[in-house]
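K.L.:
I would like to see how this sequence folds:
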Amino acid sequence: MSEGADIGRKGSLFLSILFSFIGAGLSIAAILTPSWQIVNLREYGSIHEHGLWLDCTRHSRDGNHILQRYATITEPLHCVYKFDYDKYSGTFELEDDNSPVGEVNRHKFYGWHTSTLILLGFALLTTGLSTFIGACACCHSSLAILFTIITLLTTLLSAIAEGIFFFFSHRADNRFIKGIVGTYEQRVGTAFFLQMAAAFCHLASFIIALLFTYFSFASSKDSDGFSIQRSSRTNVTNIGR
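P.N.:
So this is what the prediction gives:
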């Protein structure tokens, strides 16, 4: 029983840390990718990708063209950092946020962008901390509970960050962009789904961490029971002598 519990303990710890690493990698990819929100402004022939700290635009050339070189679906991205926003330059303060020119006002930091970044940053830090504690828990079973708690904290931070972005991105003032002809809807993009996958990976890591805690205590209990039994037999032998 002790040997089986030890194998289960090591295997569950390895899987839990593996899922944590996968979740952290997906979160990093989501942070670096600008496609949290995507909108296709067809009347301007451009696709806008709005991220947490980086926004990109690419020109779209749909339809039939005489020249083959114009038949490409998209062109390379042209990106700008949100921290390069200057409210005194261009038309940032002169246009309505919902106007076609005022769309540039979306290329700046908002509170929900900052909150999402901060929570994801803490999630990455707790992932590193849980990995370190998990490595120590491999030799010290008493750290199994702490490892599980930190893994749960990582899961919550990741899920809350995803929830905050989802809530604010679906508000009408953030979701729709008015053009001259029509109104365009921003949809969540690849980065959003990457972070969603990261949250599920952290959840899987937490569930497996619960198994690790169970096997750790089972292994520790069997070890203590064996020691007590061996000690009692030794004492009985000594008394007989």
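K.L.:
use CA for all of it now, contacts and neighbours both
P.N.:
Fine.
K.L.:
mind giving me the packing neighbours of the longest helix anywhere in the chain?
P.N.:
As assigned by DSSP state H, the longest helix anywhere in the chain is helix 190-240. When contacts are defined as 3 or more Cα pairs under 8 Å, 6 or more residues apart in numbering; DSSP states H and E, helix 190-240 packs onto helix 2-32, helix 144-169.
K.L.:
here's the other one to compare against:
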Amino acid sequence: MARVMYKFVLITSILLIVAGLLLTAFSLFSPVWEIVDFPRNHLSHHHGLWWDCIVHHDTLIPLYELQAEQRGDRCDSKLDTAVQANLRIALEKGDDDARELLLHRFLPHHKGVIFFAVFTFVFGSISIAIGACSPCFPPNSLLYVVGVFMTGACSILADVIFLYAFSQKPNQLLKEITRETVIMSRSERSSALMSYVKRLGSACYIHMFGSFLLVIGFIFSIFCAYFLITSKHAHDVCCASKKEYREQTRWRNSGLILKTGHGRQVSRPFVVIDDDSSI
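P.N.:
Model (predicted):
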């Protein structure tokens, strides 16, 4: 029973790790980590880790229609030098939307998410390899637990960094507006504050769900190590060659017992064992 439970828990934990890594990879290349809505202009800015998109309402991206191109729906890379130059010019002019343009840069929390995502994939790949080899060497199950823990920890740290930066931006924005709009009237200040609304995008939630799957996989890895260490027959799940299997089961077989036919206890039976090497 412990052997069956060990197989089930090991396969489930590996599948959870693979699913978490796939969701993490999908979220990294999505531009919908943070959404900034402009109600007055009927458009939204989608901010990702690598690129940003400007999307008018009731439109989808990527956009290939001529009408969409005329309306200005597009996606730009954060690493594009031309885009960075345009951002610097807009910030120097002090446009009304210059504060929102700060989100189009490659910010430190974007780098932090990518940094920990790389280690998430590294530890996740190592964990899968160790987990697959743990039946042949039971102490590997403890390394498997450590590897899955590091995988989930890196993914959770990436979520914490992004959520912390997202929650701090409104306060920083309020300080900038307070410094730069001291001569504005009260109505002008309120209109500047309400010019756009920020919210988390679907990519952030997908990444957090991937972290949740990795945490569940870590819990399963603990049970996997427990069943492997406590089971006496857990090593039997390891793949062995045909020759090794014959050597292990050679003396377990009862064979064919022949007796002399006498009922006395002194008669000694002999055992005939089928062995290919004797042929």
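K.L.:
give me the TM-score for this pair.
P.N.:
Scored against TM-score structural alignment, normalised by the length of structure 1, the superposed chains reach a TM-score of 0.77; 211 aligned residues with a Cα RMSD of 3.0 Å.
K.L.:
circling back: the helices and strands packed on helix 190-240 of structure 1: which one's closest to residue 88 of structure 1?
P.N.:
helix 144-169 (25.8 Å; Cα to Cα).
K.L.:
aligned partner of residue 219 of structure 1 in structure 2?
P.N.:
Using TM-score structural alignment as the criterion, residue 219 of structure 1 maps onto residue 231 of structure 2.
K.L.:
one more: residue 21 of structure 1?
P.N.:
Under TM-score structural alignment, residue 21 of structure 1 pairs with residue 18 in structure 2.
K.L.:
neighbours of its match, just the number please.
P.N.:
20 (other Cα atoms under 10 Å).
K.L.:
got it, and residue 270 of structure 2?
P.N.:
12.
K.L.:
aligned to it, what sits in structure 1?
P.N.:
So, by TM-score structural alignment, residue 270 of structure 2 is left unmatched.
K.L.:
distance of residue 270 of structure 2 from residue 172 of structure 2?
P.N.:
Going from residue 270 of structure 2 to residue 172 of structure 2 by Cα to Cα, to the nearest Å gives 90 Å.
K.L.:
what helix or strand is residue 130 of structure 1 on?
P.N.:
Per DSSP states H and E, residue 130 of structure 1 falls inside helix 111-137.
K.L.:
how far apart are that helix and its match in structure 2?
P.N.:
Taken over the aligned residues, the distance from helix 111-137 of structure 1 to structure 2 averages 0.8 Å (mean Cα distance after the TM-score superposition for structure 1).
K.L.:
in that helix, what's buried?
P.N.:
112-113, 115-117, 119-121, 123-124, 126-131, 133-135, 137 (16 or more other Cα atoms under 10 Å).
K.L.:
tell me what that helix is packed against?
P.N.:
Looks like helix 111-137 of structure 1 contacts helix 2-32, helix 144-169 (3+ Cα pairs under 8 Å, 6+ apart).
K.L.:
return the distance of it from the chain's centre.
P.N.:
9 Å (Cα atoms, centre = their mean, to the nearest Å).
K.L.:
can you give me the angle that helix makes with helix 190-240?
P.N.:
Interaxial angle of helix 111-137 of structure 1 relative to helix 190-240 (axes from the mean of the first three to the mean of the last three Cα atoms, to 10 degrees): 30 degrees.
K.L.:
which bit of structure 2 covers helix 111-137 of structure 1?
P.N.:
Helix 111-137 of structure 1 maps onto residues 108-134 of structure 2, going by TM-score structural alignment.
K.L.:
what does stretch 158-169 of structure 1 give?
P.N.:
The aligned range for stretch 158-169 of structure 1 is 155-166, by TM-score structural alignment.
K.L.:
what does the matching stretch rub up against?
P.N.:
109, 110, 112, 113, 114, 116, 117, 120, 204, 207, 208, 211 (Cα atoms under 8 Å, 6 or more residues apart in numbering).
K.L.:
counterpart of residue 81 of structure 1 over in structure 2?
P.N.:
Using TM-score structural alignment, residue 81 of structure 1 pairs with residue 77 in structure 2.
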